[in-house]
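# below: sequence and its predicted model.
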Amino acid sequence: MKQNNILTIVIPCFNEEEVLPETVKEIGNILQNLMSDGKVSDNSKILFVNDGSKDKTWSLIEKYSHQYSYVTGLKFSRNYGHQNALLAGMSTAVDYSDMIITIDADLQDDVHAIPQMVDKRLDGYDVVYGVRNSRKTDTVFKRKTALAFYNLMGKLGVKLVPDSADYRLLSNRATRALLKFKERNLFLRGMVPLVGYKSTKVYYARKERYAGKSKYPLNKMIHFALDGITSFSIAPIHLIMYLGLITVIISIICMIYTFVEKVMGHVVSGWASIMISIWLLGGIQLISISVIGEYVGKIFSEVKHRPRFTIEFENYTKKMRAK
């Protein structure tokens, strides 16, 4: 038994009472098999992070925590969001774990890829990305928008791993390097590649959600995408500048055209051209102010240095120290 290979599987939860029993069963079996095979320490754990759930999620986590020695829980005082839940789990586990795997509770990401990730870590890789090689269970709209997002981020110069979400393994040193990033506007998919270190991929087919409803509806997906773009690129600011230059050029052309028409005596008065110009320029100005405001808002959020989350209760540390 390699006692130093302690694995912690961090699972963020938000209103997951319907799927949690199956999640504990499936991931618990995977973890027990890894321990039996001697690939990870007997002190390895599953760490559920309750992100302000309103249902029975936390009571179930407490129940399983008493029932299974390898199940632990962390409870937020309120909802802080999926990315903060992942970060809290990693922050709690990093002092005791040699490797950390993050995965969502909905079982859409194939849990049978976990042993492959561990094997890759034992081969010397610090970062192992779980990559979807099939997204047939997603809607056509979601597949198309995801592809467009990854293409856009690539053109903006942001290094992402296509079709890789927040299902990954990080070594202890990779986790510590990631935790040195202090921004409040988290986009872990873009932050992890910045860590560097030796990385590889494990491929799997995405499944349908086992139970319950998706916690990422369209509005959250859009907000998440905007966070990713504005947190890693100032290209939108450059776009505003180019848009302004194009508008000025068009305005100059219109002025020359108007002057020529005046000289030739072909003056035609009308409200259409005036109103179109007003609405066009007004729309450009509002869009520009909104984009700049998005960046100013992020600066405002960062400079306050408020805590990313508040932990109300956690028993992970207690269980780890008991060994």
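Thanks, I have it.
# when you work out contacts or count neighbours from here on, use the C-alpha atoms and nothing else.
Will do.
# buried set for stretch 159-178?
Buried positions in stretch 159-178, judged by neighbour count with 16 or more other CA atoms under 10 Å: 159-161, 163-176, 178.
# need the residues that contact stretch 44-62.
6-17, 20, 28, 31, 35, 70-82, 85-86, 88-89, 97, 316 (CA atoms under 8 Å, 6 or more residues apart in numbering).
# quick one: the helices in the stretch 51-200 of the chain?
Applying DSSP state H, counting those that start in this stretch to the stretch 51-200 of the chain gives helices spanning 57-67, 82-93, 114-122, 140-155, 172-179, 188-195.
# buried ones in the fourth one?
By neighbour count with 16+ other CA under 10 Å, helix 140-155 contains the buried residues 146, 149-150, 153.
# look up how far Asn79 lies from Arg209.
Noted for Arg209: a distance of 22 Å to Asn79, by CA to CA, to the nearest Å.
# helix, strand or coil: sort out His305 for me.
The three-state label given to His305 by DSSP: H, G, I helix; E, B strand; the rest coil is coil.
# neighbours around it, how many?
11 (other CA atoms under 10 Å).
# can you check Lys63 too?
Using other CA under 10 Å, Lys63 has 13 neighbouring residues.
# count of neighbours near Ile278?
Residues near Ile278, counting by other CA under 10 Å: 12.
# got it, and Asp55?
Applying other CA under 10 Å, I find that Asp55 has 13 neighbouring residues.
# roughly how far does it sit from Tyr203?
Counting by CA to CA, the gap from Asp55 to Tyr203 is 33 Å.
# gap between the two ends of stretch 183-194?
14 Å.
# contact partners of that stretch?
Under CA under 8 Å, 6+ apart, the answer for stretch 183-194 is 83-84, 158-161, 164-166, 178, 224, 227-228, 231-232, 298, 301-302, 308.
# what residues of it count as buried?
Buried residues in stretch 183-194 (16+ other CA under 10 Å): 183-193.
# would TSV of the residues you listed with distance to Asn43 be doable?
Compiled in TSV, these are given as follows (distance: CA to CA, whole Å):
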residue	distance to Asn43
Glu183	32
Arg184	32
Asn185	33
Leu186	30
Phe187	30
Leu188	27
Arg189	28
Gly190	31
Met191	29
Val192	26
Pro193	29
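# show me the two of the residues you listed that sit farthest apart.
Maximum pairwise distance in the buried residues of stretch 183-194, criterion CA to CA, is 17.8 Å, between Arg184 and Pro193.
# what about versus this one:
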Amino acid sequence: MAAQRTSVEQRQQPTIFFVIPCYNEIEQLPITAPVLQKKISALKSSHLIAEDSRVLFVDDGSKDGTWQYIRQLNKTDASLFHGVKLAHNRGHQNALLAGLMTALSQGCDAAISLDADLQDDINVFDEFVKQYVSGAEIVYGVRSSRNKDTWFKRNTAEAFYALNAWMGAETIRDHADYRLMGRAALQALSEYGEVNLFLRGIVPELGFSTAVVTYERGEREAGESKYPLKKMISFAVEGITSFSVKPLHFVTGMGMLSILVGIGMFIYVIVSWANNNVVSGWGSIMCSLWLIGGLLMLSMGIIGEYVGKIYLEAKHRPRYVIETEI
């Protein structure tokens, strides 16, 4: 018990970095920055977090004035607003990782990751920190409901989590990238070197003590969503193929089924020929060809996804390049 009290005492008033990936967020940042400034000031005043806690914006190669605005924020309040600029657009997951690793290198006790649009309720920061102080190394922000989503968005999300679970990829249901990670968890994350990043699957795999905080997700106030349907599908494929080989097993099973169907058809043809009951089977032949051709193309596509990932991993290219920091 004494050791546990010491551990909790050491977590009092932690230095928290609020890591926010940004891509073309010039419309949203003037709304986001003042809200964060007010909230973090309140957290400091209530002695929940340390005075040197800060916001770390990560510009993911934006093409608008996002970086210029981050520099302006830094000039206005250098103790609170810091920034990292990536040399090229590397995608949300890589930008988030760059921010988390920068926070780790700069001596944070924990980092809270969230999106620039503030759809994730920042009023639960308090509960995040309290769970961390109580001993949780990872705290997940989980949506309490999806009532505000469209029918399509709600059902595709349900399908995404169900498919991941069936494929064996461990994810937290209704959790995106809104979470707190303590220093030990960040250090463990830094040891994962894969190029194909799917943090929603990697973080639960880390282990450590965890907690869940529920919240109601809001609406984006400005700008456009950075996850249209095309990116959502790509993200789902990334998650499944990064953590499961079940699609390859599926291909094997379908191949075996096709062979059995082929043997059955061969026996049927022999029996029909023996009984002088040969019927022109142009339609059935064409259907079979299309079915087998489709299965082959699907199988090659699935295998190609894995071969492509092996190709990217084998090159050992850096996941991101930091151009400058402020």
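Structure's in. What do you need? Being a predicted model, the structure only gives us computed values, none of them experimental.
# just give the TM-score of the two.
Remark: TM-score between the superposed chains equals 0.95 [TM-score structural alignment, normalised by the length of the first structure]; 315 aligned residues with a CA RMSD of 1.3 Å.
# thinking again about what came up before, wait, which of the helices of the stretch 51-200 of the first structure is closest to Tyr216 of the first structure?
helix 82-93 (9.7 Å).
# average offset of the closest one relative to the second structure?
Compared with the second structure after fitting, helix 82-93 of the first structure deviates on average by 0.4 Å (mean CA distance after the TM-score superposition for the first structure).
# so where is that helix in the second structure?
Using TM-score structural alignment, the residues of the second structure aligned to helix 82-93 of the first structure are 92-103.
# repeat for stretch 173-191 of the first structure
Counting by TM-score structural alignment, stretch 173-191 of the first structure corresponds to 184-202 in the second structure.
# next one: stretch 215-224 of the first structure
Stretch 215-224 of the first structure maps onto residues 226-235 of the second structure, going by TM-score structural alignment.
# residues in contact with that stretch: which ones?
Stretch 226-235 of the second structure has contacts (CA under 8 Å, 6+ apart) with Tyr23.
# wouldn't Tyr210 of the first structure be in contact with Asp109 here?
No: assessed by CA atoms under 8 Å, Tyr210 of the first structure is found out of contact with Asp109, at 10.4 Å.
# these two: which has the busier surroundings?
When neighbours are counted by other CA under 10 Å, Asp109 comes out ahead of the other of Tyr210 of the first structure and Asp109, with 23 against 15.
# residues in contact with the nearest residue to Gly218 of the second structure once chain neighbours are set aside?
Distances taken as CA to CA, 6 or more residues apart in numbering place Gln119 nearest to Gly218 of the second structure, at 4.5 Å, with adjacent residues excluded. For Gln119 of the second structure, the residues meeting the contact criterion (CA under 8 Å, 6+ apart) are 217-220.
# tell me the one of those residues nearest Gly135 of the second structure?
Arg217 (25.7 Å).
# if we can go back for a sec, end to end, how far does the match of stretch 173-191 of the first structure reach?
Taking CA to CA as the measure, stretch 184-202 of the second structure stretches 15 Å from start to finish.
# surely Pro247 of the second structure is in contact with Gly301?
No: with contact defined as CA under 8 Å, Pro247 of the second structure does not count as touching Gly301 (10.5 Å).
# the two: who's more crowded?
The neighbour comparison of Pro247 of the second structure against Gly301 (other CA under 10 Å) goes to Pro247, with 16 against 12.
# circling back to that earlier point, just the buried ones from the contacts of stretch 44-62 of the first structure, in ChimeraX syntax?
Of these, the buried ones go into a single ChimeraX selection, burial set by 16+ other CA under 10 Å:
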select :6,7,8,9,10,11,12,13,14,15,16,17,20,28,31,35,70,71,72,73,74,75,76,79,81,82,85,86,88,89,97,316
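# ok, the counterpart of Pro115 of the first structure in the second structure - how many residues close by?
Taking TM-score structural alignment, the alignment pairs Pro115 of the first structure with Asp126 from the second structure. Neighbour count of Asp126 of the second structure, defined by other CA under 10 Å: 17.
# got the contact list for Asp126 of the second structure?
Applying CA under 8 Å, 6+ apart to Asp126 of the second structure gives the contacts 43, 48.
# once you drop chain neighbours, what's closest to the aligned partner of Ala169 of the second structure in the first structure?
Using TM-score structural alignment as the criterion, Ala169 of the second structure maps onto Val158 of the first structure. In this structure, Val158 of the first structure finds its nearest non-sequential neighbour in Phe232, 6.5 Å apart by CA to CA, 6+ apart.
# what's around that neighbour, how many residues?
Counted with other CA under 10 Å, residues neighbouring Phe232 of the first structure total 16.
# can you check the one 10 residues further on too?
As a burial measure, Tyr242 of the first structure scores 12 neighbours (other CA under 10 Å).
# what helix or strand does it sit in?
Element membership for Tyr242 of the first structure, per DSSP states H and E: helix 235-263.
# ok, average deviation of that helix from the second structure?
Following the fit onto the second structure, the mean deviation recorded for helix 235-263 of the first structure is 0.7 Å by mean CA distance after the TM-score superposition for the first structure.
# matching residues in the second structure for that helix?
Using TM-score structural alignment, helix 235-263 of the first structure lines up with residues 246-274 of the second structure.
# in the matching stretch, what's buried?
Of the residues in stretch 246-274 of the second structure, 247, 251, 254-255, 258, 269 count as buried by neighbour count, 16+ other CA under 10 Å.
# cool, and stretch 33-53 of the first structure?
So, applying 16+ other CA under 10 Å, buried residues of stretch 33-53 of the first structure: 34-35, 39-53.
# mind checking which of the residues you listed are in strands?
Residues of those located in strands (DSSP state E): 45-50.
# of those residues, which is the nearest to Ile276 of the first structure?
Distances from Ile276 of the first structure to these, taken by CA to CA, are shortest for Asn50, at 51.7 Å.
# map the closest one onto the second structure.
Under the alignment (TM-score structural alignment), Asn50 of the first structure pairs with Asp59 of the second structure.
# look up how far Phe81 of the second structure lies from that match.
Taken as CA to CA, the span from Asp59 of the second structure to Phe81 of the second structure is 13 Å.
# Arg146 of the second structure now?
Taken as CA to CA, the span from Arg146 of the second structure to Phe81 of the second structure is 32 Å.
# over to Gly193 of the second structure?
Between Gly193 of the second structure and Phe81 of the second structure the distance is 29 Å, computed by CA to CA.
# so what's the residue count around the aligned partner of Val131 of the first structure in the second structure?
Using TM-score structural alignment, the equivalent of Val131 of the first structure in the second structure is Val142. For Val142 of the second structure, the count of nearby residues is 21 (other CA under 10 Å).
# and stretch 277-285 of the first structure, how far from the second structure on average?
Following the fit onto the second structure, the mean deviation recorded for stretch 277-285 of the first structure is 1.2 Å by mean CA distance after the TM-score superposition for the first structure.
# fine by me, we can end here.
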